[in-house]
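Novice: with the sequence up front, the predicted model follows.
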Amino acid sequence: MLEWILILLAIAAIAAMFGFGRLSGVALSGAKLLVILALVVFLLMALGVFTLA
């Protein structure tokens, strides 16, 4: 998941540099969504609600 976050952040940065505001916004929104999802999964794992086996 971290790989996808970094890829989307790179796409957002490059798109913003070339002036593609909408593409940059979409990539950044996707990255933010994945960060939130990763934090929720980490929190659930830390509390022992479920494990990844």
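Specialist: Sure, I can see it.
Novice: rest of the way, CA atoms for contacts and neighbours
Specialist: Fine.
Novice: if we go by neighbour counts, what in stretch 3-19 is buried?
Specialist: Neighbour-count burial for stretch 3-19, counted by 16 or more other CA atoms under 10 Å, picks out 5, 8-13, 15.
Novice: centroid residue for the protein?
Specialist: For the chain, Ala31 is the residue whose C-alpha lies nearest the centre (CA atoms, centre = their mean; 2.7 Å).
Novice: and here is the other one:
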Amino acid sequence: MIILGIVLLVLGFIFGIHLLWVLGVVLLVIGAVLWILGSVGRPVAGRRYWY
């Protein structure tokens, strides 16, 4: 999710599409939060691991 967010952020910046830029930022933030919660061992939505 973090990588997809970075890709959308870059594409939105290069092509000047504001919607892609906003979606990239949102996905980047959500991915970072889930990554941090997972790394501290806290279950997210009732699951400890997401495969």
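Specialist: Sure thing, it's come through. If you're wondering where the values come from, they're calculated on a predicted model, not measured in any experiment.
Novice: superposed, how do the two chains score by TM?
Specialist: Scored against TM-score structural alignment, normalised by the length of the second structure, the superposed chains reach a TM-score of 0.65; 45 aligned residues with a CA RMSD of 2.1 Å.
Novice: tabulate the buried residues of stretch 3-19 of the first structure in JSON lines, adding columns for distance to Leu43 of the first structure and secondary structure.
Specialist: Putting these into JSON lines (distance: CA to CA, whole Å; DSSP: H, G, I helix; E, B strand; the rest coil) gives the following:
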{"residue": "Ile5", "distance to Leu43 of the first structure": "18", "secondary structure": "helix"}
{"residue": "Leu8", "distance to Leu43 of the first structure": "23", "secondary structure": "helix"}
{"residue": "Leu9", "distance to Leu43 of the first structure": "23", "secondary structure": "helix"}
{"residue": "Ala10", "distance to Leu43 of the first structure": "26", "secondary structure": "helix"}
{"residue": "Ile11", "distance to Leu43 of the first structure": "28", "secondary structure": "helix"}
{"residue": "Ala12", "distance to Leu43 of the first structure": "27", "secondary structure": "helix"}
{"residue": "Ala13", "distance to Leu43 of the first structure": "28", "secondary structure": "helix"}
{"residue": "Ala15", "distance to Leu43 of the first structure": "32", "secondary structure": "helix"}
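Novice: would you turn those residues into TSV with distance to Ala38 of the first structure?
Specialist: Putting those into TSV (distance: CA to CA, whole Å) gives the following:
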residue	distance to Ala38 of the first structure
Ile5	10
Leu8	14
Leu9	15
Ala10	18
Ile11	19
Ala12	19
Ala13	21
Ala15	24
